[in-house]
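>>> Generate coordinates for the sequence data below:
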Amino acid sequence: MPANFLHGVETIEIDRGPRPIRTVKTAVVGLVGTAPSGPVNTPTIVLSAKDAAQFGDITDPSSAGHTIPQALDAIFDHGAGTVIVVNVFDPSIHTVTGESGKTPIAASHIIGTVTAGGARTGLKALEDTYNLFGFNAKLLIAPGYATLTSVTTELIALAGKLRAMAIIDAPAGITVQQAINGRGPSGAINFNTSSERAILCYPHLKVYDPRTNAERLEPMSARLAGLICATDVERGYWWSPSNQEFKGVVGAERPITARVNDPQSEANLLNENGIVTVFNSFGTGYRAWGNRSAAWPSVSHPKNFINVRRTADVLHESVEYAMLQFIDRPINDALIDDIKGSVNAFIRTLIGRGALIDGACTYDPAKNPPTELALGHLTFDISFMPPTPAERISFESFIDINLLATLGGGQ
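Sure, this is the predicted structure:
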């Protein structure tokens, strides 16, 4: 019944039909560390090397001992990505050089806290970025500090909250055996996790340092983050970063034996234990090598593939954000059809891009009994499958003597 009396004509606009769903950003790095300058404990968007200058120049002696300038250089060497920087270094109270009377940066500064006034610092500041910028970081790094188990644990926990991947470095100076041992309870490093949100990296990489005109070691995490961003932009987030060449790398901390057909090579042994490493063979350059998160080998589900986990995140988060326009509308057949139509249109788009093999959103009345509908609760099913990477290619070879019959013009 009309809400008011009208003797005349009116037009009532009815919004029906599916709504477009916007894909969430994936090539976004959350970087926490120290810089000689720039905002302190304030999430700051950096889009280019020019923007990065506010946090210091790697050629400037004042950048020595700081992690953010090096990490930004590593990321932007790959030419793509958005970086949300959280600098925890306050020059008035902190030191990275042991300056007397000041506090050295510790794991607690990187992890951060919530102040009495409600302000977040360190890693915790990255929880504010959706409200600030409309997107979250999807690759979390803290180069130089992620080798600490306490920081590793917090990076993984935050990755779960943000539907991100935490890129974790092994400490410098360890052997291949120590890296593999670190996956178990008797290991002495920060690799004892089965999180599908963790990407474990070994070894450190060598890069040219213009400040010292010499090589220096740096954690792999920043280069891998930059490589993943570049892969997302150039090929798509459904591509694995494995077998993609690092930029700006002149060597590895220690040589890793790598042959594509040798299961006993060190690169393969590291991958077998859920560790991403570097592949360098004749004429290949230095490549990221490894498709799987730390969930492997504990979890055999395809979600242990880095690209499958990230593709699922994109689908889930994009759909969730798009549902805001449907929240609190009257539950009826039109609403159900609109939601299904919107999600299925998005899934078809992802299939067309190559991000999914197939998928569908359906409504099952058995999962939506009157008691749940009366509570305002709708349930939909989403089934989908991203493409898995061609990690292993096998050939079955046969020596067939019958082929000798073709000699001499035989048929």
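>>> Could you use CA atoms for every contact and neighbour count after this?
Will do.
>>> contacting residues for Glu320?
Residues near Glu320 by CA atoms under 8 Å, 6 or more residues apart in numbering: none.
>>> Quick check: which element contains it?
Assigned by DSSP states H and E, Glu320 belongs to helix 306-322.
>>> Tell me which residues of that helix come out buried.
Buried residues in helix 306-322, counting neighbours by 16 or more other CA atoms under 10 Å, are found at 306-315, 318-319, 322.
>>> Make CSV out of those residues and add distance to Ile84.
What follows is the buried residues of helix 306-322, written out as CSV (distance: CA to CA, whole Å):
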residue, distance to Ile84
Ile306, 21
Asn307, 22
Val308, 24
Arg309, 22
Arg310, 19
Thr311, 21
Ala312, 23
Asp313, 19
Val314, 19
Leu315, 22
Ser318, 20
Val319, 24
Ala322, 24
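>>> quick one: which of those residues is nearest Arg16?
Checking the buried residues of helix 306-322 against Arg16 with CA to CA, the nearest one is Ala322 at 14.9 Å.
>>> Chain neighbours aside, what residue packs nearest to that closest one?
For Ala322, ignoring the flanking residues on the chain, the nearest one in space by CA to CA, 6 or more residues apart in numbering is Ile21 at 5.6 Å.
>>> Test my guess that that neighbour contacts Gly341.
No - counting by CA atoms under 8 Å, Ile21 stays clear of Gly341, with 10.6 Å between them.
>>> Here is the second sequence; please produce its structure so I can put it next to the first one:
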Amino acid sequence: MAQDYHHGVRVVEINEGTRPIRTVSTAVIGLIGTAPEAAAGVAAALTLDFAAANSGVSYTAASAGTDGNAIRVRYLDPADVSQALAVSVSGKDINVRLATDIEGAITSTAAEVATAINGAPEAAALVTAAESGTGAGVVSAIGYQNLTGGQDEPLPLDTPVLVTDIYAAIGNAGEEGTLARSLDAIVKQAKTLVVVVRVAEGVDDAETKANVIGGVDPLTGKKTGMQALLAAEQRFGVKPRILGVPELDDADVTSELIAIGQKLRAFVYASAGDSKTKEEAAMYRENFGAREVMVIWPDFTGFDTVTQSTRNHSAVARALGLRAKLDNEIGWHKTLSNIAVNGVSGISQDVFWDLQDPATDAGYLNSHEVTTLINRGGYRFWGSRTCSIDPLFAFENYTRTAQVLADTIAEAHLWAVDKPMHPSPVKDIVEGINAKFRELIRLGYLLGGEAWFDEEINSPEVLKAGKLYIDYDYTPVPPLENLMLQQRITDRYLVDFADRVAAA
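From the prediction side, this is the model:
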């Protein structure tokens, strides 16, 4: 602080103290699907009519989208004699210098203007011109007029789109492909944010799979397919944390999606591929060993209003919606299991289940870390296991708790990076994390948690290098997967039987 002379008052802000930590948003779905009949964009347009001369030109932007609304057209009177019709372009402004006769009167007709526009390469790259009316009438000078009405394609290929109105997105997706069905399944469970990536439907399954997996365009650097989910946070400020590719997720697709999930700290819900039996589903699950994925078998069934018939309904799509619903209504510490699913009326394969008998189809599947479907008081998912070989992350909510805490605590401390490191802000960081843990414990999201400063690891050499280690631990809330009720028969309640008879 400068010590120069001052006769008066100075205020120096000292911004110390703990910062509140805000939990990251978790109910954001990342969805990949196909929609061959998806709504197209609308090209901007403009008609310059001169009714008295029954003459006009209609302009249509060369490409659909809102960019066309920035195109402007004007007709210039050269204010000189014997001038030729000429077209020039500056940015998105099209300037038409009209022709004049030997007396300086404008002679250009609508037909001539349209021909000149279409014949000028720079102008033709922006618009297509067509005469309206007879086209023979002479036009007049007019100032800049904007093309209007251009609308972007609502679901462009290989581009993440943040959907806040799922019903509108269903309409834009059309009836064909997987996207509309998946969105319908999601909205039946919850209204939530969905980051949609539409991919092209290939000529065969292999091409479709390649489109789903995607990559990076070598010319533009644009991420395609499921890789486009990685661009969502920078575009929209939200990170997809619940991922799925309903109806298109074989082992190859799921493996690639798990890699995306690990980068985003997101959780993947996947089907058991083409498995027809519980044994095949259990073997299919062996393809994966990640904590970020849950395998589900079989599918639901229900009535499809498009085909007007009962058909299989993707269990993965409903898992995405139900997961978002639970995050919003209960929390990320509750697993998907044993919650009624909306909009279904059956199960695609017979699954024997009994609440008290472990030797059932459902018990077999759950013991092999496959979540299955049951019908008891409504159709439900049954199973909470991930594909992790590490018991620390055996349950879905254990993985999601780890993901949410990591992002919540890390992102809450952006303010601390590059601050002068002295004891006061370090203490503030520790106290802020502990305050967040106390909140999460009170709300039931954690059983316990604590942060601390470890003097041993934070040696003078480490601190001098600009590094700081803050340790914290936590205990997630285990799901009550196996309730053991111990029933005993006894005759001790018969000991005072005679006395109780007498008393009666």
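>>> before we move on, the earlier item: who touches the helix or strand that comes right after the helix holding Glu320 of structure 1?
Note on helix 306-322 of structure 1: by DSSP H and E, the next helix or strand toward the C-terminus is helix 333-353. The contact list for helix 333-353 of structure 1 (CA under 8 Å, 6+ apart) reads 16-21, 319, 323, 326, 329, 356-363, 380.
>>> do stretch 298-314 of structure 2 as well
Stretch 298-314 of structure 2 has contacts (CA under 8 Å, 6+ apart) with 175, 182, 246-247, 271-272, 315-316, 343-349, 372-373.
>>> and that stretch, which residues are buried?
Those would be Pro298, Asp299, Phe300, Thr301, Gly302, Phe303, Asn312, His313, Ser314, for stretch 298-314 of structure 2 by 16+ other CA under 10 Å.
>>> And the third one, how far from Ala173 of structure 2?
Going back to what we said before, that points to Phe300 of structure 2. 22 Å (CA to CA, to the nearest Å).
>>> Just flag the most distant two among the buried residues of stretch 298-314 of structure 2.
Pro298 and Phe303 (16.9 Å).
>>> Next step: the buried residues of stretch 298-314 of structure 2 restricted to strands.
Judged by DSSP state E, strands contain the following of these: Phe300, Thr301, Gly302, Phe303, Asn312, His313.
>>> Select from the contacts of helix 333-353 of structure 1 every entry located in strands.
Short answer: the contacts of helix 333-353 of structure 1 in strands (DSSP E) are Asp358, Gly359, Ala360, Cys361, Thr362.
>>> The third one -> structure 2?
Taking TM-score structural alignment, Ala360 of structure 1 has Glu450 as its aligned residue in structure 2.
>>> Compute the number of surrounding residues for its match.
Neighbourhood size, Glu450 of structure 2 [other CA atoms under 10 Å]: 17.
>>> The one 3 residues further on too?
For Phe453 of structure 2, the number of neighbouring residues by other CA under 10 Å comes to 16.
>>> How about it, nearest residue that isn't a chain neighbour?
Ile470 is the one closest to Phe453 of structure 2 (CA to CA, 6+ apart), at 5.3 Å.
>>> Now do the same for the one you found: its match in structure 1.
By TM-score structural alignment, Ile470 of structure 2 lines up with Phe380.
>>> How about Pro240 of structure 2?
Per TM-score structural alignment, Pro240 of structure 2 is aligned with Ala137.
>>> Correct me if wrong: that match contacts Met165.
No - applying CA under 8 Å, one finds Ala137 of structure 1 not in contact with Met165, separated by 9.0 Å.
>>> who touches both of those two?
By CA under 8 Å, 6+ apart, no residue touches both Ala137 of structure 1 and Met165.
>>> Pull the contacting residues for the residue nearest to Phe453 of structure 2.
Contacts of Ile470 of structure 2 (CA under 8 Å, 6+ apart): Val430, Ala451, Trp452, Phe453, Asp454.
>>> ok, it to Val295 of structure 2 distance?
For Ile470 of structure 2, the distance to Val295 of structure 2 - CA to CA - is 35 Å.
>>> what do you get for Glu247 of structure 2?
13 Å.
>>> Who has more neighbours out of the two?
Per other CA under 10 Å, whichever of Glu247 of structure 2 and Val295 has more neighbours is Val295, with 27 against 22.
>>> Surely the more buried one is within a helix?
No - under DSSP: H, G, I helix; E, B strand; the rest coil, Val295 of structure 2 sits outside any helix and is assigned strand.
>>> Quick check: it touching Thr386?
Yes - here Val295 of structure 2 reaches Thr386: they are 7.4 Å apart, a contact under CA under 8 Å.
>>> shared neighbours of those two, which are they?
Glu369, Val370.
>>> And Asn495 of structure 2? What does it align with in structure 1?
Careful, residue 495 of structure 2 is Val and not Asn. Here Val495 of structure 2 is matched to Ala405 in structure 1, going by TM-score structural alignment.
>>> Map the residue nearest to Ala322 of structure 1 across to structure 2 for me.
Using TM-score structural alignment, Ile21 of structure 1 lines up with Ile21 in structure 2.
>>> got a list of what its match touches?
Ile21 of structure 2 neighbours (CA under 8 Å, 6+ apart): Thr408, Ile409, Ala412, Gly432, Ile433, Lys436.
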